[in-house]
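Engineer: Sequence first, predicted coordinates after that:
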Amino acid sequence: MTLPSLGSLAPLPAADHPGLLAAPVTAVLSGWPHAPHVAVVEIDPELADTAAMTEAYDVPLTASANCVVVAGRRGGEERVAACVVRADTRADVNNLVKRTLDVRKASFLPMDRAVEESGMEYGGITPLGLPEHWRLLLDARVVDIDVAIVGSGVRRSKLLLPGRLLAELPGAEVVDDLGLPISG
């Protein structure tokens, strides 16, 4: 089986390299039937942010998917969602995410909470291995990426996989126009 690859990154079978993954990601891959189609690539942690990574490793921005964690309240109940959008867009938090979560106001989950609850590093949070009570919202454009690059739960690596497989994650919801074009 051929592993997905991008740019100058050297893909390895993700399930065989747990040292390059956060524990929740390793746990998901151990029981996920699509794990053989997921590669992990080691990167310089200083280049983990999307703009630096895409330039350093010759990866198209449109292949990168960013995961942001958003929360809001309705009737005293907190609702949390991880939103995955292509890196050339930004999550429509103030409109579509707010309506999808059915909350009055949606805002980014504080970094320390996102890190603690996900068991992942800031800048490495990924849709694989999220807490069960979080919703997973995927922009439809992410699902269409032939080889998507997403976080691995840690800043020193990234995952490569067909975008369509993200829609196969438990609880994943594909949402049209979740990502808005970034205006320059």
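Structural biologist: On my side now, so go ahead. Numbering: from 1, shown residues only.

Engineer: rest of the way, CA atoms for contacts and neighbours
Structural biologist: OK.

Engineer: farthest residue from the center of this structure?
Structural biologist: Largest separation from the mean C-alpha position in the chain: Gly75, at 28.5 Å (Cα atoms, centre = their mean).

Engineer: Can you name the residues that contact that one?
Structural biologist: Taking Cα atoms under 8 Å, 6 or more residues apart in numbering, we find Gly75 in contact with no residue.

Engineer: how about the helices in the protein?
Structural biologist: Taking DSSP state H to define them, one finds helices in the chain at 23-31, 50-56, 98-101, 111-118, 140-143, 163-166.

Engineer: Arrange these in CSV, one row each, with mean neighbour count as further columns.
Structural biologist: Output for the helices of the chain, formatted as CSV (neighbours: other Cα atoms under 10 Å):
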stretch, mean neighbour count
helix 23-31, 18
helix 50-56, 17
helix 98-101, 16
helix 111-118, 15
helix 140-143, 24
helix 163-166, 19
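
Engineer: Any idea which of the ones you listed gets closest to Pro13?
Structural biologist: helix 23-31 (10.6 Å; Cα to Cα).

Engineer: let's bring in a second one:
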Amino acid sequence: MSPRLGTLDLVPALDRLDLLGDAVATALSALGPAAGEAWVCAIDPALADTAAFSEAYSVPLEVSANCVVVLGRRAGEERAAACLVRADTRADVNGAVRRRLDVRKLSFAPTEWATEATGMEYGGITPVGTPEEWPVLVDERVAALEWAVVGSGVRGSKLVLPGALLAALPTAEVGPYAR
């Protein structure tokens, strides 16, 4: 039986790879049987931003998760990460995330850089399919969700998956990454 969130019509993500960004479809397919727990739904691309999406589709902010890409430098080495936090919280960029990446200064990645590095559309960036060398820092509140709504790599759809599946992504690290 399909999970239901708000007014969204969910279908198995593996049945609609056409609704996902290429990197997301590839990464999801590589998850094996666990990918069977992922769902996808088409949305209006103009409503992809969290607040508009939540209001339009009656999805509470506490089940939506935002993925932000951060960049820092240490000894001339650029360090990037994807941070996944509930939409009703903010990534602790200058605290826990900065310490985890072991950098003195950490910033949100420029939009153009993030979209090029991930191969995903702005407003659709998701931890599923980010570059393999990046840690995916999953806030413990996201990992605890029964169902989490995240980007799909494109603005025209959303992925819905268990928080436990996000926590089990190959480079995921669960911790207190939000404030």
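Structural biologist: Sure, I can see it. Here the structure is a predicted model, which means the values were calculated and not measured.

Engineer: In structure 2, what sits opposite the residue farthest from the centre of structure 1 in the alignment?
Structural biologist: Using TM-score structural alignment as the criterion, Gly75 of structure 1 maps onto Ala75 of structure 2.

Engineer: Against Asp102 of structure 2, how distant is its match?
Structural biologist: Going from Ala75 of structure 2 to Asp102 of structure 2 by Cα to Cα, to the nearest Å gives 10 Å.

Engineer: Repeat that for Gly119 of structure 2.
Structural biologist: 26 Å.

Engineer: and if you look at Ala82 of structure 2?
Structural biologist: 15 Å.

Engineer: Tell me which of those two has more neighbours.
Structural biologist: Set side by side, Ala82 of structure 2 and Asp102 show more neighbours around Ala82, with 29 against 14, by other Cα atoms under 10 Å.

Engineer: does the more buried one really touch Ile125, like I thought?
Structural biologist: No. Taking contacts as Cα atoms under 8 Å, Ala82 of structure 2 lies outside contact range of Ile125: 9.2 Å.

Engineer: For the closest residue to Arg16 of structure 2 other than its chain neighbours, give me its contacts.
Structural biologist: Excluding its sequence neighbours, the residue lying closest to Arg16 of structure 2 (Cα to Cα, 6 or more residues apart in numbering) is Val40, at 7.4 Å. By Cα under 8 Å, 6+ apart, the contact list for Val40 of structure 2 reads 10-13, 16, 19, 152, 157-160.

Engineer: Return the closest of the residues you listed with respect to Glu140 of structure 2.
Structural biologist: Val160 (17.2 Å).

Engineer: number of nearby residues for the closest one?
Structural biologist: 28.

Engineer: quick one: it from Ser64 of structure 2, how far?
Structural biologist: When Val160 of structure 2 is compared with Ser64 of structure 2 (using Cα to Cα), they lie 9 Å apart.

Engineer: okay, and the common contacts of the two?
Structural biologist: The contact lists of Val160 of structure 2 and Ser64 share 148-150, where a contact means Cα under 8 Å, 6+ apart.

Engineer: quick check, nearest of those residues to Phe108 of structure 2?
Structural biologist: For the shared contacts of Val160 and Ser64 of structure 2, the nearest to Phe108 of structure 2 is Val150 (18.2 Å; Cα to Cα).

Engineer: Contact partners for the spatially most central residue of structure 2?
Structural biologist: Centre of structure 2 computed as the mean C-alpha position; nearest residue by Cα atoms, centre = their mean is Thr126, 3.1 Å away. Applying Cα under 8 Å, 6+ apart to Thr126 of structure 2 gives the contacts 24, 66-67, 150-153.

Engineer: Could you dump those into CSV with distance to Pro176 of structure 2 added?
Structural biologist: Output for these, formatted as CSV (distance: Cα to Cα, whole Å):
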residue, distance to Pro176 of structure 2
Val24, 25
Asn66, 15
Cys67, 15
Val150, 19
Gly151, 21
Ser152, 24
Gly153, 25
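
Engineer: Pull the most distant pair out of those residues.
Structural biologist: Val24 and Asn66 (15.5 Å).

Engineer: Can you list the buried residues in stretch 133-140 of structure 1?
Structural biologist: Neighbour counts over stretch 133-140 of structure 1 (16 or more other Cα atoms under 10 Å) mark 134-140 as buried.

Engineer: can you check stretch 63-78 of structure 1 too?
Structural biologist: Those would be 63-73, for stretch 63-78 of structure 1 by 16+ other Cα under 10 Å.

Engineer: chain center to that stretch: distance?
Structural biologist: Put simply, stretch 63-78 of structure 1 sits 12 Å off its chain's centre (Cα atoms, centre = their mean, to the nearest Å).

Engineer: All the strands of structure 1, in order from the start?
Structural biologist: Using DSSP state E, the strands of structure 1 run over 12-13, 39-42, 65-74, 77-86, 89-91, 106-108, 135-139, 148-151, 157-161, 172-175, 179-181.
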